[in-house]
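A.B. asks: Predicted model and sequence below, questions to follow.
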Amino acid sequence: MAEGELRIGVLANGPEVQRWQRLALEQLLAVPGVRPVVWVTPPDGQEPDPPKDRWRTALYRRWRRTRFDPPAMRPERIDDLLAGVPRLHCEVQRKGHAERFDPEDLEAIAAHGPDVLLRLGLGILKGGILDLPRHGVWSFHHGDEEKYRGGPPGFWEIMQGDPLTGAVLQRLTERLDGGRILRKGWFNTIDHSLAETVDTVLTHSAVWPAQVARELLMGRNEAAEGVASTTNAPLYRYPTNRVCLDFLLRQARNKARFHRRELQEHEQWNIGLLHQPIAELLKEKPNLNVRWLPDPAPDAFRADPFGYRTADGQLNVLYEKYQYAQGIGDISRVRPKRDNVLKRSRTMLTTGEHLSYPYVLEHDGAVYVVPESAASGRVELYRVNEANDALEHVRTLVEEPVYDPTVFQWQGRWWLFGTLAPLTNAALHAWHSPSLEGPWEPHALNPLKLDVRSARPGGTPFVHEGRLYRPAQDSASTYGHRIAINEVLELSPDRFSEQVVRVVGPLSGTAFNAGLHTVSAVGDVTLVDGKRFVNVDEQRKRVRTRKLERLKQKKRSK
């Protein structure tokens, strides 16, 4: 690899690939310093061997051809991306399920000096091709290789009721789906739609080759070494006709249940207090004796609590006040009393657009608030003015629609963590700055992680015994199900790693026991929120109207 350059080769079946594969190649080639040097395809007309089980799997194959159409798998061409790049036609030798290149073809590929080969086609590769490029052959496996080897992606997760569908970018070895893991992520399994599940996983994992390439160009050769997979997971194959029929019935039942829940089960959050510092949650069995505020109105909820104390020691809790009749949230304040009697809450901020997650931080003697204002497409900074009991706008921090923006200082820099649509629960992004007011720059490796179990911020980062911890939401089973506390192992403008060290919630045995998605620190008090489900007429009408409109749009598009 020449200094400042990464030479890429592409393995494909031809000039036509799936949309997600083109996206992966586009993002890789957009990295400064990446240069495509060779393009390898089978000779025109070389067809894959027909499947031996084509009759036993005929129903699934027919369903895929006629009823299964995720946008990520639609065909697109890549010859425009590889214009001027030498193309080699290499006939692979098939033995069983494995494919090998002839020695002459290996020499021809090696003559172009690729540092990496990105596999976008062909079959199960074995032999000398795996060791030919310096940084190996990179290949995607869409599934958690520790549970599912083989395929098809997403199918067996739905069949087994697994709420998570994994994906990996691996450096291939001789072991099927047992290579060296370069990147790994976890996404929600959408159990009523295999197409939506597959589209999400394929589209959003496509960024990984570009991320690894950036690290290599920073001089981190270890980025292409990865971690060896030791999986002994069963090897899955295309489903038989009987299994496919069971799948179609299961997916239909799941869809009916999904629509019923949307119509009948609506979230109601409430705020609770734990009279202990937030670091107590790191204990193996923390005290979760929560004191809930009085129940919200039947058609409203209180969520995302953050607090501060005024000069007289009064606890002020800012939160998202959501009323189903309006359909948007605003930022309100309550002052909890020991007797649990609440006076009327005060509205602190309303913009006509949805607001939530009023993150509180203190700096240079002032109290600042950074609410989620993703609907406006910006992250705004406000200051609490105790003299007139108001939030005063200071400045815009980031011109991005960030969800649950969380701002903190660590090792001399300011950090802003949050997620971006469409993966608001899974795609963690970060920005950094020398000062609170900016300028803010995106992290070199955004998105930092793709993990619905521990990405989206869920409260106040805190330092305990010199270590930085970051609460995050675990929405694997349902949105806001529980809190995962990450220990941040490495954080700099071009590095990041963390690991989950504790999971908290939901708060069973209480009135709000269906979810927990915020834990925030106010000295010796920790604020939390809890979820239960209610049936709200206004929301049911809104959902019904939305569903009818979608049906009309589908009919018009046919």
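C.D. replies: On my side now, so go ahead. This one's a predicted model, so the numbers in the text were calculated from it and none came from an experiment.
A.B. asks: rest of the way, CA atoms for contacts and neighbours
C.D. replies: Fine.
A.B. asks: All the helices of the stretch 451-558 of the chain, residue numbers only.
C.D. replies: With helices called from DSSP state H, counting those that start in this stretch, the stretch 451-558 of the chain shows them at 537-557.
A.B. asks: Okay, strands next: where are they in it?
C.D. replies: 462-464, 467-474, 482-492, 495-504, 519-522, 525-534 (DSSP state E, counting those that start in this stretch).
A.B. asks: Of the ones you listed, give the one that comes closest to G178.
C.D. replies: Set against G178 and scored by C-alpha to C-alpha, those come closest in strand 495-504, at 22.3 Å.
A.B. asks: roughly how far out does that closest one sit from the chain middle?
C.D. replies: Taking C-alpha atoms, centre = their mean, to the nearest Å, one finds strand 495-504 lying 15 Å from the centre of the chain it belongs to.
A.B. asks: Now do it: which elements does it pack against?
C.D. replies: strand 482-492 (3 or more C-alpha pairs under 8 Å, 6 or more residues apart in numbering; DSSP states H and E).
A.B. asks: coming back round to it: mean neighbour count and distance to Q170 added to the strands of the stretch 451-558 of the chain, as a markdown table?
C.D. replies: Listed next are these as a markdown table, based on neighbours: other C-alpha atoms under 10 Å; distance: least, C-alpha to C-alpha, whole Å:
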| stretch | mean neighbour count | distance to Q170 |
| --- | --- | --- |
| strand 462-464 | 14 | 34 |
| strand 467-474 | 23 | 25 |
| strand 482-492 | 20 | 22 |
| strand 495-504 | 16 | 18 |
| strand 519-522 | 24 | 35 |
| strand 525-534 | 22 | 38 |
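A.B. asks: The nearest residue to Q314 once chain neighbours are set aside: neighbouring residues, count only.
C.D. replies: Nearest residue to Q314, sequence neighbours excluded (C-alpha to C-alpha, 6 or more residues apart in numbering): R335, at 7.4 Å. Here the number of neighbours of R335 (other C-alpha atoms under 10 Å) works out to 19.
A.B. asks: Wait, R335 touches Y319, no?
C.D. replies: No - with contact defined as C-alpha atoms under 8 Å, R335 does not count as touching Y319 (11.2 Å).
A.B. asks: and the comparison structure, right after this:
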Amino acid sequence: MNRSTITFGVLIEDVAMPKWQAEMIDHLIASPHVDVHYLMTIRGKKSVSETASWGGVPWVSGTVVTDVHLTNDTMKWLKEHPVDVLLSLGKWRWQGAIIDFPAYGVWGFRHQWEKVPFFQHYRERNSESEVMLARLFHDEDYQSLKVGYRHMHPFSRRRHQRAMEEGVVEWPAQAAKDILINGYPDSIVVSTVYDDPKVADRLHVVLSQTKHLGKEVLKKAFAYEYWNVGFSNQDLSSISQEGVSLRFLKEGKHHYYADPFFYNDGENWRIIAEEMDHHEPNGFISEWVMRDGDEPTEYKRTLSQPHHMSYPYIVHHDGTTYCIPETSEAKSVVLYQWSGHWKVVKTMLHDFAAVDATVTYYDDQWWMFCTKASGGNSHNEELHVFYADDLLGDWKEHPLNPVKVDVRSSRSAGTPFVMEESLYRPSQDCSRTYGGAVVINRIVALSSEQFREEPAYRLEPDPLSDYPDGLHTVSFVNGVALMDGKRIEYHGKHLLRKIHRFLLARAKRMKKREQTLKEKPSDAFFS
């Protein structure tokens, strides 16, 4: 497409709009890929002066005949001021000529067309909730332009709606950018089903939310997650057909182990993993030696920092072994090299809170997959991609980041691999619980301008094992499958443990604050 911007007109109910809509308009105006021509209020309670503007974009007023048709005067004005996209931020299910005249149609968010947004998801007791930017067609059909699946807020639909709307403020600008790079999407047009909730449905949902609230209170107070590392001689085909069967490390009384990977130190295979000591505020990295499939031995603590460390991802390049531990608290991605010990050789990303960064070489390019700790549940939902010509070179951000929003299969879960010429990426399903299962995605489009993947395999924890409640890391090396497992345990002692960890975290924050104050320049004035 030989153009640099897509033109927008925005339809809103009133100048006094919700915060998420205001932020969305700010993103559109700031985007170099978008040219906003006007903001039109429909049924506004406040009159709009002819000279009013927002960021240099003029306000205009429009009127409707019904909730689906604009007046003839308003339609005439719109046709005299053509744009590529009409973004409709309201409950209107437009019909008639307005559907046809913008080049890329009328866009809106599907949940706004529902009488009670997201109610259907609560009635069906979903663990994830779909949010969609869509293009309206005649007869209330629609076409998906951008879709995401986020974690359901279990006991408050209003909080859930607020979180969902806060997460889409950049979507129209991102969709416009995608069209400029890759052309208009070819997703299918589907029929709209609006099922207004009945009184009995509402009562059922209220009772269900009350039940969830009680469970959440019990979990917050008395539940504790224990992870452990396990291994087996199964391959992917065996696991997908027969299920996971692991031998686990001996469980520590005050420790748990997770995020395991393999590497060879030149003499022996080693397991490297996150360790969490319940008496310490941060996770750190530990290792074991594994000889000829025997039980791992020679444990040692190998990497620790003042901030949390986990997910010590291993990558091999030109005969050298590297490790990329997760350090999102430090807002950086750091590359360590093995040379008898681990040493820092490069900071791959600066000022980016990457979670579980996973690097692989494919199709003559280095690729990094990660989520981002940026508030809410984004660290489990929003997949980001970076790429580089060389592992030790400069890394570039994918222009469509986040390339995917899906709590069921975004966050990294182990080493990618090539099978039958396709790249497969393990990911976590965090929809019901953090690290509930592993979904292995087959990547069907990967370039500096495109990304698309689809689920191919699903690995569930063994329900009969000592760790039946989760599985979130998997790698296959030298005929051995290395994974982890989770057990959720309820006990009164865990309340004391959580209070202890809260106090540790609070002390950590206070220490960090004191350090910041010491480093802050004095405000004193020296003549």
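C.D. replies: Received the coordinates, thanks. None of these values were measured; they are calculated from a predicted model.
A.B. asks: TM-score for these two?
C.D. replies: For these two chains in superposition, a TM-score of 0.87 is obtained (TM-score structural alignment, normalised by the length of the second structure); 497 aligned residues with a C-alpha RMSD of 2.7 Å.
A.B. asks: Nearest approach to G327 of the first structure belongs to which of the strands of the stretch 451-558 of the first structure?
C.D. replies: strand 525-534 (15.7 Å).
A.B. asks: distance from that closest one to the second structure after superposition?
C.D. replies: Aligned to the second structure and superposed, strand 525-534 of the first structure gives a mean residue distance of 1.2 Å (mean C-alpha distance after the TM-score superposition for the first structure).
A.B. asks: give me the stretch of the second structure that that strand matches.
C.D. replies: Using TM-score structural alignment, strand 525-534 of the first structure lines up with residues 480-489 of the second structure.
A.B. asks: mind checking how far the matching stretch is from the chain centre?
C.D. replies: Centroid separation for stretch 480-489 of the second structure versus its chain: 22 Å, with C-alpha atoms, centre = their mean.
A.B. asks: Could you check how far the equivalent of V31 of the first structure over in the second structure is from M24 of the second structure?
C.D. replies: Using TM-score structural alignment, the partner of V31 of the first structure in the second structure is S31. Using C-alpha to C-alpha, to the nearest Å, one gets 11 Å for the distance from S31 of the second structure to M24 of the second structure.
A.B. asks: So for those two, which sits in the more crowded spot?
C.D. replies: Legend: neighbour count by other C-alpha under 10 Å for S31 of the second structure and M24, higher for M24 (20 against 17).
A.B. asks: rewinding a little: of the strands of the stretch 451-558 of the first structure, which is nearest P133 of the first structure?
C.D. replies: strand 495-504 (25.3 Å).
A.B. asks: Contacts for that closest one, please.
C.D. replies: Applying C-alpha atoms under 8 Å, 6 or more residues apart in numbering, the external contacts of strand 495-504 of the first structure come out as 281-282, 284, 444-445, 448, 454, 482-491.
A.B. asks: please redo it, this time with the cut-off set to 7 Å
C.D. replies: 282, 448, 482-491 (C-alpha atoms under 7 Å, 6 or more residues apart in numbering).
A.B. asks: Please give me every residue in contact with the alignment partner in the second structure of R100 of the first structure.
C.D. replies: Using TM-score structural alignment, the equivalent of R100 of the first structure in the second structure is H69. Contact analysis of H69 of the second structure by C-alpha under 7 Å, 6+ apart lists 94-96.
A.B. asks: Narrow those to those that are buried.
C.D. replies: Buried subset of these (neighbour count, 16 or more other C-alpha atoms under 10 Å): 94-95.
A.B. asks: Considering the contacts of H69 of the second structure, which are maintained in the first structure?
C.D. replies: Retained contacts for the contacts of H69 of the second structure in the first structure, judged by both residues aligned by TM-score structural alignment, their matches' C-alpha atoms under 7 Å, are 94-96.
A.B. asks: and of the residues you listed, the nearest to P154 of the second structure?
C.D. replies: W94 (32.1 Å).
A.B. asks: what about L106 of the first structure, which helix or strand?
C.D. replies: Using DSSP states H and E, L106 of the first structure maps to helix 103-110.
A.B. asks: what comes up buried for that helix?
C.D. replies: For helix 103-110 of the first structure, burial by neighbour count (16+ other C-alpha under 10 Å) applies to 105, 109-110.
A.B. asks: Can you give me the neighbour number for the nearest residue to G33 of the first structure once chain neighbours are set aside?
C.D. replies: Closest residue to G33 of the first structure apart from its sequence neighbours, by C-alpha to C-alpha, 6+ apart: E5 at 4.5 Å. Residues within reach of E5 of the first structure, counting by other C-alpha under 10 Å, total 15.
A.B. asks: One more: P468 of the second structure?
C.D. replies: Using other C-alpha under 10 Å, P468 of the second structure has 16 neighbouring residues.
A.B. asks: Can you find the partner of it in the first structure?
C.D. replies: The alignment partner of P468 of the second structure in the first structure, by TM-score structural alignment, is N513.
A.B. asks: With adjacent residues omitted, what lies nearest to its match?
C.D. replies: Of all residues not flanking N513 of the first structure in the chain, L507 sits nearest, at 4.9 Å (C-alpha to C-alpha, 6+ apart).
A.B. asks: what's the neighbour count on the one you found?
C.D. replies: Using other C-alpha under 10 Å: L507 of the first structure sits among 21 other residues.
A.B. asks: Over to H363 of the first structure?
C.D. replies: H363 of the first structure has 10 neighbouring residues, counting by other C-alpha under 10 Å.
A.B. asks: again with the one 3 residues further on
C.D. replies: Per other C-alpha under 10 Å, the neighbour tally for A366 of the first structure reads 11.
A.B. asks: still on that earlier bit, tell me the contacts of the residue nearest to Q314 of the first structure?
C.D. replies: Residues counted as contacts of R335 of the first structure (C-alpha under 7 Å, 6+ apart) are 315-317.
A.B. asks: let's go with 10 Å and repeat that
C.D. replies: 307, 309, 314-318, 341-346 (C-alpha atoms under 10 Å, 6 or more residues apart in numbering).
A.B. asks: Same check on S191 of the second structure?
C.D. replies: So S191 of the second structure contacts 137-143 (C-alpha under 10 Å, 6+ apart).
A.B. asks: now swap in V85 of the second structure and tell me
C.D. replies: Counted by C-alpha under 10 Å, 6+ apart, V85 of the second structure has contacts 6-10, 36, 101-107, 135, 172, 176.
A.B. asks: pretty sure L288 of the first structure contacts S508?
C.D. replies: Yes - in terms of C-alpha atoms under 10 Å, L288 of the first structure counts as a neighbour of S508; the distance is 9.4 Å.
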